[in-house]
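**Q** sharing a sequence plus its predicted fold:
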Amino acid sequence: MKKKFLISVLVLSIMVFVFGFNVAFAKQKVLVFGSSGDAVRLDPGDVTDGESIQRMDNIFEGLVEYKPGTTEIQPCLATSWEISPDGKEIVFHLRKGVKFHDGTDFNADAVVFSLARQYDPNHPFHKYGEWAYWGYMFSDIKEVQKIDDYTVKIVLKKKNASIMTSMAMFTVNIVSPANAKKYGEDAFKHPVGTGPFKFVEWIKDDHITLIANENYWRERPKLDKLIFKVIPDPSARLLALETGQVHGIEYPNPADFERIKKNPDLVLLTQPGMNVGYMAMNTGYGYVDKNKNGRRDADEPWVKTPGYYEPLTKKKVRQAINYAIDKKSIVENIYRGTAIVAKNGMPPFMLGYNEDIKDYPYDPEKARELLKEAGYPDGFEVTLYVMPVSRPYMFDPPKIAEAIQGYLGAVGIKVKLYQIDWGTYLEETEAGKHQMALLGWTGDNGDPDNFMNVLYGPNSASIGSAGNIAFYRDSAVQYLFDKALETYNPSDRAKYYKAAQVIIRDDAPWVYLAH
């Protein structure tokens, strides 16, 4: 019997796509995978969205990688490394004989090029990207030096407890310098890496096609061709699977799980998600990161965001909104058993999770009381950005938005729903053009900094490349995050994150929905 497969949550290994092929192939082994949205860019250093990363994980590689199913690192394009006693220098020894898809050599020059373009404002290719993730996760890197053709040294500004696990992330995957020079600002449309698959074509909002890398330094992929087909609607994705148009899909609607399980030709693959889905409220002020160093410097003042909206600058209003939304009902009736209610901004199993935090209960009367105290007894109008794609932390954003619209309407807040294409959605929320927005995060490296600092730190509230799309700017919180990142003892480090969660909970810039 032929089996077809579905993926209901994000699986971190690229081998997830191999699981999904129809075993009855003709001469060529082709997997067509139904995706919820299109990629935004195909440059590993210049993306923040999961759809782009999903494609690029098959094209590019880094110096190290995660062991399958874990956040432990192992060699990839580097065969070994040494860390200096003070933790501020890492020397990588590179794998020899590896070729990029364009036939050029992987070497130290390629490593320096791939990383320096992201942190050096004088690099000729720095102007071609926003390099947001570099600011989120790698701003402690001072310099990348070539020692010889197959040895590089990374020099840090200060100790960083998460740097080695972060080095396995897509952001620091290695691109072909020759290809970048050939295409310039359009290189993201013509990706060239060292990975198991080579890029063939990208028909925007329809599909991306990859073929097997015949000269891959590891074992050749078992698939000959991999096609990512864009099917935004989850019901249409499932129908495409059932009728044989695709061989696997992601993020089926939880309401369809029983239908899937009853079909002997379908197999549902699931695993626990390392994620959080939330609604962010734009608190009104961000900064322009002029030197793109990922930190707010003394000469970078707080300025109003384009989406500045006075009611949301008031803490009592944000607390009222938290009280007004019945998260338990949303999880039970929309997520349908695929999630748990979130009360903090990172998953419960992570280091530093504060179990003692008391979540906002569903209390419409308390919400009305706080709105009155804040000066809005009759409520106000507000616009909510709604994601146009399904993500592992939010399978059905429109339904969740409609539920929030109803709950807030019941306390006098009239919510207008706003939806645009995925690429523009990310651009506008990172630029702070929204008033409120649905979004979320899937962890990259298993480290709490990848949630707390990236999503909630004031340094991440940079207009145009914000990870912190609530533009929350409490300096005490940033101090706690910085201290945590410099601390190697796990129990001491956890204390900083727990203290930060107490402050964030009280300030209420987010409604944490689900994990």
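**A** Perfect, thanks for sending it.
**Q** C-alpha from now on. contacts and neighbour counts both.
**A** Fine.
**Q** for Ser329, see how far away Val511 is.
**A** Going from Val511 to Ser329 by CA to CA, to the nearest Å gives 14 Å.
**Q** of these two, who's got more company?
**A** A count of neighbours by other CA atoms under 10 Å puts Val511 above the other of Val511 and Ser329, at 25 against 14.
**Q** just the element for that one, please.
**A** Using DSSP states H and E, Val511 sits within strand 510-514.
**Q** who does that strand touch, helix- and strand-wise?
**A** Here strand 510-514 touches strand 275-281, helix 315-324, going by 3 or more CA pairs under 8 Å, 6 or more residues apart in numbering; DSSP states H and E.
**Q** tilt between the longest one and strand 510-514?
**A** What separates the directions of helix 315-324 and strand 510-514 is an angle of 20 degrees, with axes from the mean of the first three to the mean of the last three CA atoms, to 10 degrees.
**Q** my read is that Ala466 contacts Glu430, right?
**A** Yes. Counting by CA atoms under 8 Å, Ala466 does reach Glu430; the two are 4.5 Å apart.
**Q** for comparison:
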Amino acid sequence: FAGWNRGSEIALEANPDYFTASPKGRPVAVRVAYRFVPDAGTRVADLLAGAGDLVRAVPVDQTETVESGGARVVVQPLSGTAWVRVPTDEAPFDDVRVRRALNHAVDVDAVRVALLGGAGDRLPNFFVPGGLGFDPDLRPYTYDPDRARALLAEAGHPDGFATTLEHSADERADVVTAIAGMLEAVGVRAEVRSVEKATFNGTWTDPSVAPLRFVTWRPLFDPYTLLDLLISRSGYLSRHDNPTAQPLIDDAAVETDPAARAELYRQLGRVLHDEPAAIYLYGLTARYGLAGDAPAWTPRSDDYIIPTAR
């Protein structure tokens, strides 16, 4: 630790006595300053002006600007996923037909192509390739607005219903707006609300706020933390209760055999697909900007920016 300017910058220096065989890799610099720059356009400008060697979250539409300015865009698939939390403790979302309808209503691939540069894959549940519980044979929900309308009608909502969809202010508002538009096309009129991150994180279980919330979560090498917090009926952030899923969550949490635990999570994944806890969207992808003369750096699939190379 070399210095800290609250809200602006933190500086770190390499430890010359750190053991050389560390799986973290070797430091790429003697000193690194992390600057907090929330605006993507400013980050890209800093990169191209030489004020930064590495920036995160380069927008797809600024790729050409970055590359033509002599820098590089590094694309890294992450062990993480995007989804919209749907609670089971509030009508009409306590009806599984409604939760299935929401999944059929969203054209995830259109969102990926139009807004994310085609990055990520549509997912059938929370689990990601390379992580525990991922089942390559389990297919995502198809985009089928007619099926969504039929399911809503079966559940007693032929004219749809009104609700709210909330997201943290640091998430992609354009993605959330696109999702809301697709929901509205099948009759689910979702008012979009952007809230500050601290407020968002402090109201997970508050029944007076938006029942639907857009979330990105990483890492997911092991889904235990997500399941324990958000899906288990006793979870600190949970508004979910599924008597079929709960025994699998509990058993997997204490299973010590890796193969048996992976199978329990695959079984759980099928339950969470058939009885959705969310509108399942896509796997996350990070887009970093790297200066042309920057030292070699290895990105990580957990999205942590550690200035090392392996």
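**A** Structure's in. What do you need? In this text, all values refer to a predicted model and were calculated from it rather than measured experimentally.
**Q** list the TM-score for the superposed pair.
**A** Aligned and superposed, the two chains score 0.79 in TM-score terms (TM-score structural alignment, normalised by the length of the second structure); 275 aligned residues with a CA RMSD of 2.6 Å.
**Q** map Ala410 of the first structure onto the second structure.
**A** Ala410 of the first structure maps onto Ala185 in the second structure, with residues paired by TM-score structural alignment.
**Q** tally of neighbours for that match?
**A** A count of nearby residues for Ala185 of the second structure, using other CA under 10 Å, gives 15.
**Q** now swap in Gln76 of the second structure and tell me
**A** As a burial measure, Gln76 of the second structure scores 18 neighbours (other CA under 10 Å).
**Q** identify the residue of the first structure aligned to Leu272 of the second structure.
**A** In the first structure, the residue matched to Leu272 of the second structure (TM-score structural alignment) is Ile504.
**Q** please apply the same query to Leu102 of the second structure.
**A** That one, Leu102 of the second structure, aligns with Ile321 by TM-score structural alignment.
**Q** what's the match for Thr424 of the first structure in the second structure?
**A** Match for Thr424 of the first structure (TM-score structural alignment): Thr199.
**Q** just checking, its match is part of a helix?
**A** Yes. Applying DSSP: H, G, I helix; E, B strand; the rest coil, one finds Thr199 of the second structure inside a helix.
**Q** residues in contact with it?
**A** If a contact means CA atoms under 8 Å, 6 or more residues apart in numbering, then Thr199 of the second structure has no contacts.
**Q** tell me who's in contact with the match of Leu272 of the second structure.
**A** By CA under 8 Å, 6+ apart, the contact list for Ile504 of the first structure reads Val477.
**Q** could you do Val246 of the first structure as well?
**A** Contacts for Val246 of the first structure (CA under 8 Å, 6+ apart) come out as Leu31, Val32, Phe33, Gly34, Lys229, Ala240.
**Q** of these, which ones are shared with the second structure?
**A** Shared contacts between this structure and the second structure among these (both residues aligned by TM-score structural alignment, their matches' CA atoms under 8 Å) comprise Ala240.
**Q** restricted to buried residues, select the contacts of Val246 of the first structure in PyMOL.
**A** In PyMOL, a selection of the buried entries from these looks like this (16 or more other CA atoms under 10 Å):
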select buried, resi 31+32+33+34+229+240
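**Q** could I get the full set of helices for the stretch 251-400 of the first structure?
**A** Using DSSP state H, counting those that start in this stretch, the helices of the stretch 251-400 of the first structure run over 257-262, 315-324, 327-330, 364-373, 397-409.
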